[in-house]
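J.: take a look and give me a structure for this.
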Amino acid sequence: MAVPKWLDSDYVQTILRKAEKDDSIRVSSLSVKPAIAKGENYASDLYRLNVDYSRILEGRQVTESKSVITKVATDGGCRDEMARESRFFEIEMSMMSETLPRMQEILTSHGMSASLSAQCLHIQEADPKHLFLEDLLVAGFRLADRRKGLDLDHCLVAMRNLAKFHAASVALGEKDLQAVKKYNKGMFDKNQCNAVIEFYPGRAKMLAEEVANWPELSPRIRQKLAKLPEGLYERGCEAALLREDDFNVLTHGDVWTNNMMFRYDENHKPIDHRFLDFQISNYASPVLDLLYFFATSPNDDVRKQHRELIVREYHAALTTAMAQLKCSTAGPSLEYIMDSLRKRALFEVILTFSILPLALFDLKSAISPEEAEEYNVEHERLSYKGELFRKVMTRILPLYDSMGLLDTQNGLR
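T.: Presented below is the predicted three-dimensional model:
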C-alpha cells in the first residue's frame, strides 16, 4: 500500500494548524505507515502518521509528538465501484464531522462519560477524499481478534456502548429528525447500486457451492442453499425494511469485530469501547445492528449460550440511557426487541453467509502478502473453505433450517 504523495509534512502541518487552531505549529518530522495489515482494508486505505512538531506556548517554543490516523477513500480495486456508487465515504465524513459530534455532545451534556468514536480532526470532501482521525491506539484501545470472536465480557461492553449510540441518536432525532433520517439507505435498499445488489446473492452462491462438498450436512440443507441465492437480496430488503411505526434509530450499520476497539484493565478485561467505520450508517430498526453483531462477532460458545443475556443487557442499557437523556420517545420493551429479532432474522442469516467467512478466515495464511494487498473476489471465495467457518456453519445451518430461514419465501416474518 503506497503512501500518497500529497500526504507530506507540509500538508500535515496545515491540517494540524487548523485542528489545533494554532498557526505556530511547525512539523519537523513525519513518519507514515499502513495502519492495518495487508488484506484487512476493504473499502478504505488507513495510514498511521507519527508527527514531531514545535509550537509556541506562553511565549516559548515547545516540542510535541502526535499520532493520527488518515483514512483515504480507495481509488481502484474490486470494491471501489460499490464504495463510490453507494457513497460510503461521504456517509462516513458526514457522520464523523457532523452527526457523531452532536450525539457525543448530547451524552456529555447529560453527564454520561461514554465516548462513541475517535475524534475527527479534519475532512476533505474533494478528491482525494480523506479523514484525519484521533489515533485510539495512543489511548490504549486495541482491536480484538476477529478469528477468535468476542467472549461474553467483550460482547457486553460493546452492547452497552451500542445502546448509548442508539439512545443518543433518538435524543438527536427529537431535536432534529432530519439529522438522523438523512442517512436513508442501508445496504439492503431497492435503490442500491448493482454492485451491492449482486454482492449478497453472490456470496450465498459461494456458500452453496462449498457446502455441496460437506457430507456432514443433510442433502436437504444443501439443496435449499443451492436455491437460496435467487431473490435473496429482495428478501433481505424486506427483512431490513424501515417501518415508520417501529422504534427506529440511527444504526451503525456495520457492527462487527473489526469495526470496534476495546480498552482493557490490568487484568486484561475490556472496560471501554469505541466504534470505527461509519460508512453504512442508516436510519432503521436497532435490531439490525444486533443481528449484524450476532452474525459476525461473538465466539461460537457465546452464540450458543448467551444470546438472550446479551439482548437483555442491550435493552437494559438502552432503557437506562434514554431515561438519562430524558428522551420523550417511548423505548421498546424487551419483548418487542425479541419479537423484532425473530421477524427480521433473515438479515442475520444473510450476514452470516457473507461477512462471517471473512471474519473467521486467515487470509495471510492462504495467500502471499503481495496478493493480499490486491484484495479481490477470489480471496473471498477462499474464505468459504476455512476450517473454522465450516465448523461454525455445520452447527448453525441446521438451526437456521429448523427455523424456516433457508426457505426461499422467507423475508420479514
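J.: contacts, neighbours, all on C-alpha from now
T.: OK.
J.: buried sites along stretch 49-58?
T.: 49, 50, 51, 52, 53, 55 (16 or more other CA atoms under 10 Å).
J.: so of these, which ones are in helices?
T.: Applying DSSP state H to the buried residues of stretch 49-58, no entry is found in helices.
J.: which of these fall in strands?
T.: In strands, defined here by DSSP state E, the members of these are 49, 50, 51, 52, 53, 55.
J.: ok, back up a step: quickly check the buried residues of stretch 49-58 for the two that are furthest apart.
T.: Across the buried residues of stretch 49-58, no pair lies farther apart than 49 and 55, at 18.1 Å, counting by CA to CA.
J.: closest to residue 387 out of the ones in strands among the buried residues of stretch 49-58?
T.: Residue 387 lies nearest to residue 49 out of those, by CA to CA, at 36.6 Å.
J.: tell me how far the closest one lies from residue 119.
T.: 15 Å (CA to CA, to the nearest Å).
J.: now do the strands in the protein.
T.: Under DSSP E, the chain gives strands at 26-34, 44-57, 60-73, 120-124, 130-134, 141-143, 249-251, 260-264, 270-275, 282-284.
J.: now for the helix ranked longest in the chain, which elements pack on it?
T.: Identified as the longest helix of the chain according to DSSP H is helix 152-175. Here helix 152-175 touches helix 100-109, helix 177-181, strand 249-251, strand 270-275, helix 307-324, going by 3 or more CA pairs under 8 Å, 6 or more residues apart in numbering; DSSP states H and E.
J.: how deep is the nearest residue to residue 163 once chain neighbours are set aside tucked in, by neighbour count?
T.: Distance criterion CA to CA, 6 or more residues apart in numbering; nearest residue to residue 163, sequence neighbours excluded, is residue 318 at 4.6 Å. Per other CA atoms under 10 Å, the neighbour tally for residue 318 reads 24.
J.: same deal with residue 403?
T.: 12.
J.: how much space separates it from residue 346?
T.: 10 Å.
J.: again with residue 14
T.: The gap separating residue 14 from residue 346 is 48 Å, by CA to CA.
J.: pick out whichever of these two has more residues nearby.
T.: residue 346 (27 against 15).
J.: what sits against the residue nearest to residue 163?
T.: Shown in contact with residue 318 (CA atoms under 8 Å, 6 or more residues apart in numbering): 160, 163, 164, 166, 167, 331.
J.: alongside the first, I'd like the structure of this one:
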Amino acid sequence: MSTVQSSWLNETLLTRLLQQNVKGFRKISNFNCQWRNPRNFSWSIKIEIQLEDGKLRTGQYVLKAQPSEEINSSDASREFYMYTELTPAFEQLYAKVFKDVKFSQTVQSFYQELNEGSIKGCILLEDALSKGYRNASSPEGLDAVHIESALKKLAAFHAASAVYASNLHVALFRQFRQRFQTSTSDQNYGSALLIERDVVLNRKFIEGLRFYDMREYQDKIRSFVKSLEQQKQLSAPYDVSDFNVLLYGNCWPNNFLYSYDAFGTIKDVLFTNFANCQWGSPAIDLLALLLSACLANKISKFDYFVKVYHDELCLNLKLLGYNKDLPTLTGLHLVILKFYWWGFEVIQKILPVVMLSFGVSEFHLNEAIICNQELNRVFINEAYANPRYAKEIAVILPWMENRGFLEE
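T.: Model (predicted):
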C-alpha cells in the first residue's frame, strides 16, 4: 500500500468515501496517491477496489481537501464550496428546464467532519481524465472550434450564476455575492513578493520588446504600465450598475477539459479549477480566455467570438427565466473596453507563462512563477525569451493599440 505525507489521507478515510458511492464495496486492495496541486490541497488517487462478489475494479479519483480556518487557503475553501454547493445548484437549474449540463468533474462523495489537524473536510471527485476527457491546449492555443465550445460552456455557467443570484431571496443573494466578492489567490503570497513579481514581469516584457522587433512600443508601454494601477482601481471587477456573474476566474486554455465522440467531434467541456471564482463582469473571463487561447492567427475573430458568447448567454438566460433585462452585445463590448487594463495584463504577464504550460491541467499562474516563496527567475526568463511569444506579441500588441486598449 502506498504511503503519503498527509497522515489523514489513509485507507480508513478512503474507505468511508468509497462506501458512499461504490455499490457492493468490500475493501480497498491497494491505492496510490500523488500530489496534484499541493497549494490547493488536491491529490490524484488510483484505487484498486475489491467488491463483495470478489471482483476487482480500479477507480481514478481526484481528492480535494477543505482546510481549517487557521490555514490561509480561502482558495481551497472556495473551491470546496463550488463543488459541494454551487455547481450542483447550477446544474439543477438546467435540469428543471430539461437540459443536461455538467460544469465539473462528478462529485462521488464528501466528508465534512474530518477535523484532522489542518483539514476539516474533503471531497472525492471522479477523475474526468479516466472518462476520456483531455486537455486540448497546445503551443498554438486552442483552435476556433475548441474556443467556441469553451465560450458556450462559460456562457451557460455565467447565466446560471446570474439566475441563481437574482431569483433568490435578497439576503441569500447578498451572502452569495459577498462570498465571491474578490479573488483571494494572491493572499497565499506576501505583498512584497507580489510587488517584486509585477516589477520583474513588467521589466522583462519591456526589455523583450527590443528582441520582438518592437522597439517603437517601449516608451509607450513603459508609460502605460505606470498608469495601470490607477486604472485598475478605477474599474474594480464588481460594479453594481453592470451585468455581473460568478466568474470562473481561471479561463486559461489549460483549465478546460474536452470529451469527444468517435468522430472527434467535441461532446462536452468541463471546468477543472474553481479556486479563483469571484463576482464581477463577464468581460474578465472573456478577455482571459480569448487573449490566452485566441492567438495571433485567430485574433481577427475576436468580435465573432464575443458574439458567440453573447448569443449563448442570452439563450441560457431566457431558458432559465432570468427576471431582469438581458445584457446587450453593445454593452458587452463597452464593458470589455472598460477592462482594457486586464486585457493588457493577460498578454503581458499571463500569456508568456501559459505558453510554456500548455497541456498542464489546473494551471495556476503564481505556482508557475513562484517557488518556495521566491520568484522562479529561470522560468520567467524562458517565458519571455520564447520565440513563439515574440511572434504572438508582434500581432496582438498592435491589435490592442488599434482597439484603444493601450490608452492611458
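J.: before we move on, the earlier item: what does the residue nearest to residue 163 of the first structure correspond to in the second structure?
T.: Residue pairing (TM-score structural alignment): residue 318 of the first structure is matched to residue 313 of the second structure.
J.: and the gap between residue 63 of the second structure and residue 111 of the second structure?
T.: To residue 111 of the second structure, residue 63 of the second structure is 11 Å away according to CA to CA.
J.: give me the common contacts of the two.
T.: Residues touching both residue 63 of the second structure and residue 111 (CA under 8 Å, 6+ apart) are 122, 123.
J.: could you pull up the residues touching residue 40 of the second structure?
T.: So residue 40 of the second structure contacts 64, 65, 73, 75, 76, 275 (CA under 8 Å, 6+ apart).
J.: got the residues you listed as TSV, with neighbour count and distance to residue 210 of the second structure columns?
T.: Shown next, in TSV, are the contacts of residue 40 of the second structure (neighbours: other CA atoms under 10 Å; distance: CA to CA, whole Å):
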residue	neighbour count	distance to residue 210 of the second structure
64	25	44
65	25	46
73	20	40
75	24	38
76	23	40
275	25	36
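J.: now, which of the residues you listed sits nearest residue 29 of the second structure?
T.: Using CA to CA, those come closest to residue 29 of the second structure at residue 64, 21.8 Å.
J.: that closest one: what's it in contact with?
T.: With CA under 8 Å, 6+ apart, residue 64 of the second structure has these contacts: 40, 41, 42, 43, 80, 122, 123, 124, 125.
J.: could you find the closest non-adjacent residue to the residue positioned nearest the centre of the second structure?
T.: Centroid-nearest residue in the second structure: residue 250, 2.2 Å away (criterion: CA atoms, centre = their mean). Among residues not flanking residue 250 of the second structure along the chain, residue 276 sits closest, at 6.3 Å (CA to CA, 6+ apart).
J.: measure the aligned partner of that neighbour in the first structure to residue 180 of the first structure for me?
T.: By TM-score structural alignment, residue 276 of the second structure lines up with residue 280 in the first structure. Using CA to CA, residue 280 of the first structure is found at 13 Å from residue 180 of the first structure.
J.: where in the second structure does stretch 327-343 of the first structure fall?
T.: Under TM-score structural alignment, stretch 327-343 of the first structure corresponds to residues 322-338 of the second structure.
J.: show me which residues of the matching stretch are buried.
T.: Applying 16+ other CA under 10 Å to stretch 322-338 of the second structure flags 322, 332, 335, 336, 337, 338 as buried.
J.: dump those residues to JSON lines, plus distance to residue 268 of the second structure.
T.: Conversion of these to JSON lines gives the following (distance: CA to CA, whole Å):
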{"residue": "322", "distance to residue 268 of the second structure": "24"}
{"residue": "332", "distance to residue 268 of the second structure": "26"}
{"residue": "335", "distance to residue 268 of the second structure": "29"}
{"residue": "336", "distance to residue 268 of the second structure": "27"}
{"residue": "337", "distance to residue 268 of the second structure": "30"}
{"residue": "338", "distance to residue 268 of the second structure": "32"}
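J.: which of those residues lies at the shortest distance from residue 240 of the second structure?
T.: Using CA to CA, these come closest to residue 240 of the second structure at residue 335, 12.8 Å.
J.: so the closest one touches residue 283, yeah?
T.: Yes. The pair residue 335 of the second structure and residue 283 qualifies as a contact (CA atoms under 8 Å) at a distance of 6.4 Å.
J.: tell me the counterpart of residue 287 of the second structure in the first structure.
T.: Residue 287 of the second structure maps onto residue 291 in the first structure, by TM-score structural alignment.
J.: which residue, other than its chain neighbours, is closest to its match?
T.: Per CA to CA, 6+ apart, closest to residue 291 of the first structure is residue 348, 4.9 Å.
J.: what's the neighbour count on that neighbour?
T.: With other CA under 10 Å as criterion, residue 348 of the first structure counts 25.
J.: these two touch, right, it and residue 295?
T.: Yes. When contacts are counted by CA under 8 Å, residue 348 of the first structure is listed as touching residue 295 (5.4 Å).
J.: sorry, back to before: and the helices and strands packed on helix 152-175 of the first structure as TSV, adding distance to residue 32 of the first structure?
T.: Listed next are those as TSV, based on distance: least, CA to CA, whole Å:
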stretch	distance to residue 32 of the first structure
helix 100-109	27
helix 177-181	35
strand 249-251	32
strand 270-275	23
helix 307-324	39
